[in-house]
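Engineer: Generate coordinates for the sequence data below:
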Amino acid sequence: MEAKGGRGERVMIVEDDATVRTVVGDYLRGRGYRVTQLADGREASDALRADLPDVLVLDRMLPGVDGDELCRQVRERSDLPIIMLTALGSAGARIDGLERGADDYLAKPFAMRELQLRIAGLLRRRSEPSSPLAPFSVGPFRIDPATHRITRHGAEISLTAREYELFLFLLRNPDRVLSREDILRDVWGWSFGEPSTVTVHVRRLREKIECDPQVPEYLLTEWGAGYRFTTAGA
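Structural biologist: Predicted structure coming up:
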C-alpha cells in the first residue's frame, strides 16, 4: 500500500522532543502537508481553541498540559482526528489513549511512512461524501445519513465521527458476526492495526447506545469471534 502525499491539509504536531518534532514535521511537509509544530501543551491548548487543524498528532507526555488533557479538551467540542504518539507501548497505555478519545495511537519508535498512512486514512474517511441514503430506522434507532444524526426512541445520541462510522457499519450488517479485523478494515480502512482500537470504540459506543453498557442489549460480544449488532435486542 503506497502512502499518498497530502494536498495542503493542516497537521498540528505537539511534541516536546525537538528531534521527533523536527523529523516528523520535515517529513510531512515534504509530502504536501502544512505543518504547525508546538512543544508545550499549554501553548497547544491556546492554539487549538483559536483554530483547529485537519489532524492533530499529539505526544502523550507534555509540559504545561499533558496530551490526555488536550485530547479531552478537543473531544468536548470537536471530532477532529487525533493520533497519539507515546513512548508507552504497552496494550494498557494504548487503550488509555484511545479511551480519552484518540482515533489512533502509535508507540515510539515508529516509521514515518506508517504515520503518514494513518494520517492519510483519517483524512480520507473524513472527506468522503455523505451517504445518499434516506433516513432509516433499525429497532429503536433512527439514522439520518445526510446529517449524521442518530436518535434512540427519539432522543439524539451524540457520537464522534469514528463512533458514527462504527455504528453505521454495525447497523448495515445486522445479526452478522464481525471480527475486529473486519471492523478495522471497513471502518478504519486499515489492512493492519491494533485490535484494541476496536475494543475501546465498541466500549465507548455501548456507553451511548445501551441502557446498561455492562449488560448490552444490542451490541453483543461473540466470544472468540467478534461483535454482533442485533435489531431484536438481547
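
Engineer: hey, let's count contacts and neighbours off CA atoms from now on
Structural biologist: Fine.

Engineer: on contacts alone, who are the packing partners of the helix or strand Gly92 falls within?
Structural biologist: Element membership of Gly92, judged by DSSP states H and E, is helix 91-99. Using 3 or more CA pairs under 8 Å, 6 or more residues apart in numbering; DSSP states H and E, the elements in contact with helix 91-99 are strand 104-107, helix 196-209.

Engineer: contacting residues around that helix?
Structural biologist: Arg60, Asp68, Met84, Leu88, Asp104, Tyr105, Ser196, Thr197, Val200, His201, Arg204 (CA atoms under 8 Å, 6 or more residues apart in numbering).

Engineer: any idea how far that helix is from the chain center?
Structural biologist: Here the centre of helix 91-99 is set off from its chain's centre by 13 Å, with CA atoms, centre = their mean, to the nearest Å.

Engineer: what do you get for stretch 60-71?
Structural biologist: Distance, centroid of stretch 60-71 to centroid of chain: 18 Å (CA atoms, centre = their mean).

Engineer: For that stretch, buried residues please.
Structural biologist: Arg60, Met61, Leu62, Val65, Asp66, Gly67, Asp68, Leu70, Cys71 (16 or more other CA atoms under 10 Å).

Engineer: this one as well, want them side by side:
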Amino acid sequence: MSGARILIVDDEPQILRFLKPSLAAAGYDVVAATTGKDALKAAATLSPQVIVLDLGLPDMDGKDVIRELRSWSRTPILVLSARDREAEKIESLDLGADDYINKPFGIGELTARLRAALRHAAQQASEQTQFKAGSLEVDVLAHKVTRDGAPVKLTPKEFDLLAILVRNAGRVLTHRQILTAVWGPAHTEDLQYLRVFVGQLRQKLRPSPDAPELILTEPGIGYRLAIDP
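Structural biologist: All right, here's what the predicted structure looks like:
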C-alpha cells in the first residue's frame, strides 16, 4: 500500500538511518520518534497507519507504550526488538501488538509484515468476516465453510476457533487470546486442548496433505491465519 505513513519508534541512530530510506524507497511515508513520549504524541497527531516499535526506549518501556496506545488506538503495532525472550513476545502480543520481529532482521521480512499489517487494518475497518484461500471459503456471519462449493463440516468449537482466526487473518494471536475468546478465561492454560482443536481444524481445511498450511504456528506464542502475500 504505497504512500502509507509508518511511524518508526527507535532510539538507535543506525536503525533509523537504515529504515527511513529503505521504507521510503518502498513507497512509504516515514516519520520517526526516539522516545515513548514522542511516540505517543506522534501517534495522536500524525495518524500513522502502522507503528514499528522498539521495546528498549530511553524514557519508558515499549510495552507501556503499547498499553497506552491500546487504550485509545487500533493502529497496527509491529514490535521490532532485540529482546528475544518468549515471555517478552507473549506479553507484547497480549497487550495488543499485532506482530513481533527480532533484531537483527531483513528488510524483506519487515516490509512483508508491514503489508500484512496494512491489509489486516483494512479488513478490520470493514469487520473481517469472510475469508477465501483457493477453493476454501469462510463466511463467519452466515456460519458457513465450503470447499469447491461443498460444505465443510465443523463442530461448534472448531467453527468458533476458525472465526476468531478469520477476524484476525494475518495477525499473530497468542494462545491466551484464543483460549479466552473461544473457551473463556477459565481455560487460558489449556494449551494441549487448543493444539488438539487446531490439529482437527487443519485436517478439515486442507484439501490435500501437500497443500500449503493455512493455520501457521508461531512457536511458543500462538497461531496466525495465513493470508495471500
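
Engineer: Would you give the TM-score for this superposition?
Structural biologist: Once superposed, the chains reach a TM-score of 0.64 (TM-score structural alignment, normalised by the length of the second structure), with 175 aligned residues with a CA RMSD of 3.6 Å.

Engineer: deepest of the helices and strands packed on helix 91-99 of the first structure, which one?
Structural biologist: Highest mean neighbour count of those: strand 104-107, a mean of 22 (counted as mean count of other CA atoms under 10 Å).

Engineer: helices or strands next to the helix or strand following that strand in the packing?
Structural biologist: Proceeding N to C from strand 104-107 of the first structure, the next assigned helix or strand is helix 112-127, under DSSP H and E. Contacting helix 112-127 of the first structure under the criterion 3+ CA pairs under 8 Å, 6+ apart are the following elements: helix 18-29, strand 55-59.

Engineer: between the first one and helix 112-127, how many degrees?
Structural biologist: What that stands for is helix 18-29 of the first structure. Helix 18-29 of the first structure runs at 60 degrees relative to helix 112-127, counting by axes from the mean of the first three to the mean of the last three CA atoms, to 10 degrees.

Engineer: Helix 18-29 of the first structure vs the second structure, average distance?
Structural biologist: Here the mean offset of helix 18-29 of the first structure against the second structure after fitting is 0.8 Å, by mean CA distance after the TM-score superposition for the first structure.

Engineer: so that helix aligns onto which residues of the second structure?
Structural biologist: Mapping helix 18-29 of the first structure onto the second structure (TM-score structural alignment) gives residues 13-24.

Engineer: And for the last one?
Structural biologist: Residues 50-54 of the second structure are where strand 55-59 of the first structure aligns, with TM-score structural alignment as the criterion.

Engineer: Between the contacts of helix 91-99 of the first structure, which sits nearest Asp40 of the first structure?
Structural biologist: Arg60 (11.4 Å; CA to CA).

Engineer: My read is that the closest one contacts Asp66, right?
Structural biologist: Yes: the pair Arg60 of the first structure / Asp66 is scored as a contact, 6.2 Å apart, by CA atoms under 8 Å.

Engineer: related to what we said a few turns ago, would you turn the helices and strands packed on helix 91-99 of the first structure into a markdown table with distance to Gly8 of the first structure?
Structural biologist: Output for these, formatted as a markdown table (distance: least, CA to CA, whole Å):
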| stretch | distance to Gly8 of the first structure |
| --- | --- |
| strand 104-107 | 21 |
| helix 196-209 | 28 |
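
Engineer: Out of these, which gets nearest to Ile150 of the first structure?
Structural biologist: helix 196-209 (9.8 Å).

Engineer: Could you list the buried residues of the helix or strand just after that closest one?
Structural biologist: Going down the chain from helix 196-209 of the first structure, the next helix or strand is strand 219-222, by DSSP H and E. Buried residues in strand 219-222 of the first structure, defined by neighbour count with 16+ other CA under 10 Å: Leu219, Leu220, Thr221.
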